[in-house]
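Chemist: below is the structure, and that's it, no one-letter string:
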């Protein structure tokens, strides 16, 4: 049984770049990066003879870059420049993977041919003046693309060695379905995150919570309040907030990003806490965003990586790691913010004045579940973190898709016009009669997955074996959603070029395989009966790996419980924007943005771009204002908050 093909990555800060050599197939041909880690250049290279393929004086460079004869090729993780996120907040210094070619004259190897560990070798190598050449292997952004390249080169299951830690990358639906879902009992842990969870969250953040009794308890409650039937009751919240978004787009179309983010944030705060976000710059929302931005800055900092990749460093004094002190201070502020929102909701629930929401059910269940106020506050707070940006970023990506693919926009609008007409807005009751618009929802989740690498890795509880490869205990397991969504075996490039309507659909193994996966083409979901008829949630949990879709919501027992709510928010947002507006370039001849320009983070979003929202004819602008004015007068009161429970809401009581 062999180790998973491995790419060695290390930190030059500690001079521990890892040597590696290729493994060979049955015919002696070099394949993949390496079977297992080798010695480090400084710490251990004096105790290891040159690998067999170097001692002969000729190295095959086809397996790992352009290493010269007598040299090693090493992948390094090095700091890159600080970046700002979409809100202009400093994103901190990020790591960058590059290739370091280290070459010695052949004479250096002949000084010591003994296979026994020999300190002389290090002296010999250094005295021969090695030549060092560093070449970046991937840009500082879009790691998912490089992982996809490696998956095509080394196979759908490979590993990265990050310091002392092993990370397994899954890039096929077959492997993801088998490991994360069929073997979910072993793949539902989370990797240790010292700054992200232990210091920065006090061990309370739901996203990092270990797979155990507490996690299962909260998961059960979340499922009861967010399952397929329960999620239908939140539609009045989504209906009102989407109408507000449309009027905002009508009045200030250039600020579409803010309007979309306010829509999804307000839906989430209403569902979780029972209060609305009337405007994007609402102080309550900004406190959440600012705190979460600061948290992500620290959780993804180089210090956080070092302390996770080299756990022994945690024993060093904290003054050596300012990020640790900052994370501890941030946790104090964050916990105070989360507690204040939780305790306010809890007080209103006791008084009977809290609108139907997650906190209402959580307050009823708190005593029986034995939850502290701190834990309950973090459960609610992290649900807000998870629900607001993911759906909002997806809708922003959809606007980008409409800008780049006007033929898809025109086809969806024609369908909506035929079903809805021009005197009312689309509703959830229209969804079954609008298959192409539903396909737009599925396609944008595939074309621009916000959780592009699964948001958070899984971890193995015990060592495992998959198709002859060994997966060690405690390994992180990354779901490369991007690679799955760009699978050419499932979405083969078309024979013809041009708009999607010119392509002739084919079938390969029952899966649509007509259109280049890089294109936004909703019709790919209409050429297969299973894909066309199923909801996003049904595809995200489908038992057949060949049909399984919507990987952006995760997999196995860690799959996002909010998939039903997200699907409805997306359908209402997409159908109503297309019904009301034409999304066009801001000016004639304007340079169109690239869908590959992304703002990286825990989730990704398109880099800021410009688009114009041109209201469509038939009096649709008047319909938008009439619809918003009516629902606003009916259910909103002081401060634009909920004055009465919208009709049709019937929240389950939970545990």
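Modeler: Yes, it's here. This one's a predicted model, so the numbers in the text were calculated from it and none came from an experiment.
Chemist: C-alpha from now on. contacts and neighbour counts both.
Modeler: Fine.
Chemist: break down the stretch 551-655 of the chain into its strands, ranges please.
Modeler: Counting by DSSP state E, counting those that start in this stretch, one finds strands in the stretch 551-655 of the chain at the ranges 581-584, 598-599, 605-606, 612-615.
Chemist: and here's the other structure:
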């Protein structure tokens, strides 16, 4: 950015002054009863609670601590005139994001991503409008629990290739996970068969993910604080963000178009590879050119969203699984005993085994609960003024469901920081706790529509790995075991930090089964 930090601060302060005055006047009209905001740190004039937020560390943990400090499941902070409401229990999250989803399902305005880079096509970032409704309907049509079964062969193929790479170079397991996660989603979305990490489709998709990460990083772009800046000409000093947005938009547009166009061309030549895109294009029936073009743009957007939403998240979930197996060997042994008893040692697990493997399924659920890929999910935005439990929540407030706090609530999950799959087999576990696992994928109408595909792929990967490999703690030069710290990255993505481990086939017979999949 061409703005200096001093200029950024000065403009932010001016924006805060204007917003503070504006909202005080508006609040008197919209909140005549002078109801309070939900409790939270007091803050200071203009900046609000900007200085209260942790500069480093885990902000979702800080919000849960404030929830305890103020004895309230709902917390309010204000930053430069922007209201932020954080929901730290399943009860309040259900009350607002689910039961009042008609007004709590919008997204905050994101000028850099949605308006300058054109990312409003993404199911995750688009506002609550007809495009979102049509995209979500298309997503559900092809990725509901019954529909995702058609992609089982692709998931098995990707899992078996992952096992073979793991047998060849176990020390590179993170690279293998990345290749598997990106490859299977490109296959499901477009029918693209990715074999190596330098595949051009995979590299372009990874770069698109990198752009999304940089463009969507909160506080990185002044235009997100002062949206009117999006109208300034590119040649003006300080308008470098517009030139960057234009370049990124062109790259992401190509990322979306290349695989989509390839599928269309293959279909026209009669060489169809089953995938979401080919199946969805087959169902396009509109004769009107404008309607047909709209349907194709929806398909293109959902296909790209499938990759952008699924690649990094899948990689993080599987990496968390390896960390848990390293730290909790007794869990690994119990799952392997179940697999040996049900599946045996002369074949690999299949999807049809899942009903007979409750503990293995519990391992997958506990991975999702123990550490969320997105501890905050994507923030919601309330569309009208609302009152909840005597608190005033103004329209336009950013509303965050704290997934991490919900899934570490001692009232739902006793001893929440211990990795314990057995909790899901406890007959006394509440239905509320069982349902809470879904909040690893968001809340309300914004719950990730791809969660069924994500969970089924995570399950077959974990089951196949447990059946064939042993994951152990690494040892130092003196032969002593190295205990992983169990630390996760402090950003908006909960990814395990690097940790040492030893991965090896459970037996010669297990290795033979893996290699036979080739």
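Modeler: Received, thanks. What you see is a predicted model, and the numbers here were worked out from it, not measured in a lab.
Chemist: export the strands of the stretch 551-655 of the first structure to TSV and tack on mean neighbour count?
Modeler: As requested, these are exported to TSV (neighbours: other C-alpha atoms under 10 Å):
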stretch	mean neighbour count
strand 581-584	20
strand 598-599	20
strand 605-606	24
strand 612-615	18
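Chemist: among those strands, which comes closest to residue 238 of the first structure?
Modeler: strand 581-584 (19.0 Å; C-alpha to C-alpha).
Chemist: would you mind finding the longest helix in the second structure?
Modeler: Of all the elements of type helix in the second structure, the one with the most residues (DSSP state H) is helix 289-327.
Chemist: which strands or helices does it pack on?
Modeler: Packing partners of helix 289-327 of the second structure (3 or more C-alpha pairs under 8 Å, 6 or more residues apart in numbering; DSSP states H and E): helix 130-143, helix 173-190, helix 200-215, helix 240-269, helix 276-282, helix 358-370, helix 451-468, strand 469-473.
Chemist: could I get the buried residue list for it?
Modeler: By neighbour count, and taking 16 or more other C-alpha atoms under 10 Å as the criterion, the buried residues in helix 289-327 of the second structure are 295-327.
Chemist: again with stretch 459-478 of the first structure
Modeler: Within stretch 459-478 of the first structure, the residues that qualify as buried are 459-461, 464, 469, 471-472, 474-478, counting by 16+ other C-alpha under 10 Å.
Chemist: what do you get for stretch 325-338 of the first structure?
Modeler: 325-328, 330-331, 334-335, 337-338.
Chemist: cool, and stretch 254-267 of the second structure?
Modeler: 255-257, 259-260, 263-264.
Chemist: and which of the residues you listed is nearest to residue 441 of the second structure?
Modeler: Taking C-alpha to C-alpha as the measure, residue 441 of the second structure sits nearest to residue 256 out of those, at 23.7 Å.
Chemist: nearest to residue 18 of the second structure, out of the helices and strands packed on helix 289-327 of the second structure?
Modeler: Nearest to residue 18 of the second structure among these is helix 240-269; the distance by C-alpha to C-alpha comes to 23.2 Å.
Chemist: the closest one aligns to what range in the first structure?
Modeler: When helix 240-269 of the second structure is aligned against the first structure using TM-score structural alignment, it corresponds to residues 322-351.
Chemist: give me the mean distance between the matching stretch and the second structure.
Modeler: Stretch 322-351 of the first structure, aligned to the second structure and superposed, deviates on average by 1.5 Å (mean C-alpha distance after the TM-score superposition for the first structure).
Chemist: need the buried residues of stretch 459-478 of the first structure in TSV with secondary structure, can you?
Modeler: Supplementary listing: these in TSV, determined by DSSP: H, G, I helix; E, B strand; the rest coil:
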residue	secondary structure
459	strand
460	coil
461	coil
464	strand
469	strand
471	strand
472	coil
474	coil
475	coil
476	strand
477	strand
478	strand
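Chemist: elements contacting the helix or strand following the longest helix of the second structure?
Modeler: For helix 289-327 of the second structure, the succeeding helix or strand toward the C-terminus, using DSSP states H and E, is helix 329-342. In terms of contact count using 3+ C-alpha pairs under 8 Å, 6+ apart, helix 329-342 of the second structure is assigned the packing partners helix 358-370, helix 451-468.
Chemist: helix 329-342 of the second structure vs the first structure, average offset?
Modeler: Overlaying the first structure shows helix 329-342 of the second structure at a mean distance of 0.9 Å from the equivalent residues (mean C-alpha distance after the TM-score superposition for the first structure).
Chemist: distance of the closest residue to residue 377 of the second structure other than its chain neighbours from residue 434 of the second structure?
Modeler: Take residue 377 of the second structure and drop its neighbours on the chain: the residue closest to it by C-alpha to C-alpha, 6 or more residues apart in numbering is residue 442, 5.3 Å away. Residue 442 of the second structure sits at a distance of 15 Å from residue 434 of the second structure (criterion: C-alpha to C-alpha, to the nearest Å).
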